[in-house]
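Chemist: The sequence and its predicted three-dimensional model are supplied below.
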Amino acid sequence: MTKHISVYINLFFVFFISIINLYSQDRNPVSQIQKESLLKNVSILSSKEFDGRLPGSEGYDKAAKFAANKFLELKLKPFGDAAFFQFLNVEYNRIDTPVVFKSIIDSVTIDYELGKDFVLRGFSGKNSFTLPVAFCGYGLSRPDLGYDDYQNVNVKNKIVIVFKQNPKWKIDDKEWGSAYPREKSLVAKQKGAKGILFVSLPNEDKPQPLIGSVMHGDGEQPVDFPQLHISIKAANDLLSKVGLTLSKCQTKIDEKKKPFSFLTRTKAEVVTTTHYQKEVRTMNVVALLEGNDPVLKNEYVVIGAHLDHVGSQGGLLFPGANDNASGTAGILEIAKAFASDKVKPKRSVIFVLFASEEQGLNGSKHFVENLKMPKEKIVAMLNLDCIGYGDSIQVGNGKSAPNLWQIAEEFDEKNFKLMVRDTWNGGGADATPFHEKGIPSLYFVSKYSYDHLHLPTDTVETLNPDLFEKIVKLAFLTAKHIADGKYEREIIK
């Protein structure tokens, strides 16, 4: 009988401890952040339904509504222009089918595959033609520097091949200016060309792959001017009739610092189907957790990530799982952790998912230009971008906000030991507009995060779940420390 009583007592003790542990876990907000939930939200956001989350598209609007509903479920307060949405206007270009790129070498036609041999630039124009091809070096026309890739070649009614990047060398130590595709496209169009084929520099250790991108530069959109990014192999096919390779062309130009442009004696067939709008409405998604201190609730911590990616083109999806469904999922988990805490923070916390980072930080710029409070009342901004792939944690902008960076480092040392010491100054990504307003900021990113950057392979299956969870927990612990009033706003460097 005594033995049985002892067993019952032990079982009761185990049960009691389990209940205490479970209750403690529920009370501990950081335990709310789980990799399973993070990966589930990334899977949803990077799915075909959301179509690459290009601002202005139906897919992006679905993603914004998904995030707003999550904030609503957490009983956070809407903090936008209308409910959770803060509206802004952006350029928009939808790329549909058909999309065709072929080379024609004498009587031989080579068909190229979208995503493997070429992609369209995000702001490609619409047209259809088969035309001769000219190679025009770096695609620069700078008579003021005595350099013009178009000077000795007639590109009227031609398609031009140009290097996507600018030269690494200079003339008289002068800058070349922007290397954005729109600028080079407008130069080629002004010279009489009908379309442009960008190609990565072949002599780089790692030539840039065929990425999806909507970072395009300023200027009017040439709506009838196709803009493709083609593979080095496809470019070499088009140069084959003149007995040259792209690498030899780059070497010749770089060694002599003089143009080397010519007609290739080949043709290309190009078909692009696009729908351009100079302005469409899109939105940031913004929610508020009000602080509980009568004074400090009028100070704010902003925790943000960009929701957008680069969309799709002709059925080719750029999922953007790491960039930046990971950061978005991180914000949703951090919001859940704050909302689950029985003790609310002293300071108010703003959760914001930015639109149009990929086009040039448009959403975060709009947010800081339209603050609902004096900028001095924002004590810190934490940005999460590309946090799901890699093997360690990097926290950027630590040289500009060293006290803030030190908080993150101390939490990492106590809990994870994954944070590298390397950092930088000047903001970075969506932290930049805040930094430029004098707001202390940190930029959380996973180290070695960019193997799949802007590629169709940026899928949830590539992510590192354990690292993903820990970097989100680190961002939460840092944010909670600030929101609890344990950090005083510093003057940034």
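Modeler: Perfect, thanks for sending it.

Chemist: Going by C-alpha atoms from here, please, whenever you check contacts or count neighbours.
Modeler: OK.

Chemist: Let me know the secondary structure of residue 345.
Modeler: When the structure is reduced to helix, strand and coil (DSSP: H, G, I helix; E, B strand; the rest coil), residue 345 reads as coil.

Chemist: Let me see the ranges of the helices in the stretch 351-493 of the chain.
Modeler: Assigned by DSSP state H, counting those that start in this stretch, the helices in the stretch 351-493 of the chain fall at 362-369, 402-415, 432-436, 465-483.

Chemist: A further structure is provided below for comparison with the first:
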Amino acid sequence: MRIVFFVLCLLCSFNTRAQSTPPTVINNEGISRVFAETIIPERLRRHLMILAGDGMEGRETGTAGLKKAAEYIKGRLENYHIAPFGKKDSLGIPSYFQPFVFHKEAWGKRSIHINNTSLTTADYAADLATNAHLPSLNVDEVLFLGYGIDDASYSDYAGVETKGKVIVILEGEPRKNGEFFISPTKAASDWSHNDLRKYDTALKHGVKLVLVIKDTLSLFPVPGSGWKLGEGVHPEGKMANNFQITHQTAQLLLGKKYKKLQRYQRKIAKKGKPKHFSVPVAMKVVMPVKRKILKGANLLAIVEGSDPKLKNEYIFISAHYDHLGKRGTDVYNGADDNGSGSSALIEIAHAFAQAKESGNGPKRSLVFMWMAGEEKGLLGSRYYVHAPLVPLKNTVADINIDMIGRVDETHAGNPNYIYVIGADRLSTDLDKIVKSANSHTKLLLDYKYNAADDPNRFYYRSDHYNFAKNNIPSVFFFNGTHEDYHRPTDTVDKINFDKMAKIGKLTFYTAWEIANRPDRLKVDVLGRN
């Protein structure tokens, strides 16, 4: 009773103080409750009214709206004196941001016509990574230019005007009796293995398009519609457009002059001297390329652990702060998805920061991470595990909150529930801790969507999964979908802030126990990830 009375007194005194003044407590069983109780509906509402307001324009990754949201979160963290944990500058000083870049590329509708014959993909092959956008090119002449090599010991370009031309070249490099002219040994030079060098050389000589005759066409991967890490190759200004053709296609292109090509190939091999000739053709090439670049940034803040050894172990608490942006005049505010989790994470971070300021900080370090790009395919978390700011082996767990402010149809009339996904997929310790933490919040823990055969596959659809893929115990707290999911009607007026606060507290208690227990969580479950 004395502990309970002490805690209640602290709570009352805290509510009369300024936000930045933490309660002063001593180490006892009531500490976690003192700080969990600072996560209150009024503050959550204040954050969400801004993050899910029309001024944020739906917070789509890559837009000004998301940058505004990031600046708001950053401002709250600074106000709460929570240290940045993002990318370091040239002086080694961390910021709150971890910028990332992704790209997406795809062919448009391609077509190649030669002398009134339409080619199929069995006749040619083209690589997206080496071709710039080519909406349409009409060709009335092609130039056979040997092997397309420009080397000190052998040059197909010497004395030949190639600016604005379409050239046809042979693969590899010339050789006689097994010995290459350029080496000059039995070992092939880089010209045999590096087609990019030929395309780069062609561009330097003003060539518009390179056609490489191949014995076997390369099978370039068909690009998916998903985003890829980095900015991509972007061949514009780096290499000439190009595609490979079969010998049959070369015969169609050159007609009777194809035999001349074969004859010249033998002469080059015999004497090591370049040969070239031109052929009139009627060819039209359409090779449109669609490329997109997406830039975003994760936000990270840290409350460093108090234990000299355990502070080098990190518990992540995560929430994505992006949404769908605008579609025409409609703003997709994303109040529940995931303004709710983003707002709760601000106050969870604040609670831990106050615990530390009062001298009762967690033993392990807590990293609070707002991720962008979730709606584009979990991009922010995908980038983070690709370029982690602390070794993944030192990351103990991820607690992910995504959509925690609404009630789904299954639980209509009973908002005191939460779906628990993934807690037991890697670690029985984590699942036990979630259940223990719930003794404070007394929510119904619904494991429906944790089932391996869940047709919704929610386990794979939020940012915790990129941690779980790296064998890091992870749990996803989720209120389920509703009629406003991914619609402009997902607005603040429909949010249950009492429910949000309870799930925020459950998250806090779960992280608190993981951070302060003597032993690290064990990864002791196989085959369920």
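Modeler: Received it, and whenever you're ready, just let me know what you need. None of these values were measured; they are calculated from a predicted model.

Chemist: picking that back up, mind checking which of the helices of the stretch 351-493 of the first structure is nearest residue 381 of the first structure?
Modeler: Nearest to residue 381 of the first structure, of all these, is helix 432-436, at 7.2 Å by CA to CA.

Chemist: Tell me which other helices or strands that closest one touches.
Modeler: Counting contacts by 3 or more CA pairs under 8 Å, 6 or more residues apart in numbering; DSSP states H and E, the secondary-structure elements packed against helix 432-436 of the first structure are helix 362-369.

Chemist: mean shift between the helix it packs on and the second structure?
Modeler: Once the two are superposed, helix 362-369 of the first structure sits an average of 0.6 Å from its aligned residues in the second structure (mean CA distance after the TM-score superposition for the first structure).

Chemist: Format the helices of the stretch 351-493 of the first structure as JSON lines; extra columns: distance to residue 422 of the first structure.
Modeler: What follows is the helices of the stretch 351-493 of the first structure, written out as JSON lines (distance: least, CA to CA, whole Å):
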{"stretch": "helix 362-369", "distance to residue 422 of the first structure": "25"}
{"stretch": "helix 402-415", "distance to residue 422 of the first structure": "11"}
{"stretch": "helix 432-436", "distance to residue 422 of the first structure": "18"}
{"stretch": "helix 465-483", "distance to residue 422 of the first structure": "16"}
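
Chemist: right, and these - which one's nearest residue 449 of the first structure?
Modeler: Minimum separation from residue 449 of the first structure across those (CA to CA) falls at helix 465-483, 11.2 Å.

Chemist: Please, which helix or strand holds residue 273 of the first structure?
Modeler: strand 262-289 (DSSP states H and E).

Chemist: residues in the second structure matched by the next helix or strand after that strand, start to end?
Modeler: Sequence order places strand 300-306 as the next helix or strand after strand 262-289 of the first structure, per DSSP H and E. Using TM-score structural alignment, strand 300-306 of the first structure corresponds to residues 314-320 of the second structure.

Chemist: Tally up the residues packed near residue 342 of the first structure, please.
Modeler: For residue 342 of the first structure, the neighbour count with other CA atoms under 10 Å is 11.

Chemist: three-state assignment of it?
Modeler: Reducing the assignment to helix, strand or coil with three-state DSSP, the entry for residue 342 of the first structure is coil.

Chemist: show me what contacts the spatially closest residue to it that is not a sequence neighbour?
Modeler: The shortest distance from residue 342 of the first structure to any residue that is not its chain neighbour, by CA to CA, 6 or more residues apart in numbering, is 7.1 Å, and that residue is residue 27. When the contact criterion is CA atoms under 8 Å, 6 or more residues apart in numbering, the partners of residue 27 of the first structure are 340-342.

Chemist: swap in residue 400 of the second structure?
Modeler: 317-319, 463-464, 474-477.

Chemist: ok, the aligned residue in the first structure for it to residue 44 of the first structure distance?
Modeler: Under the alignment by TM-score structural alignment, residue 400 of the second structure pairs with residue 383 in the first structure. Remark: distance between residue 383 of the first structure and residue 44 of the first structure (CA to CA, to the nearest Å) = 21 Å.

Chemist: right, and residue 135 of the second structure touches residue 287 too?
Modeler: Yes - look at residue 135 of the second structure against residue 287 with CA atoms under 8 Å: they come within range, at 5.8 Å.

Chemist: And those two? Which one has more around it.
Modeler: Between residue 135 of the second structure and residue 287, counted using other CA under 10 Å, the more crowded position is residue 287 (23 against 13).
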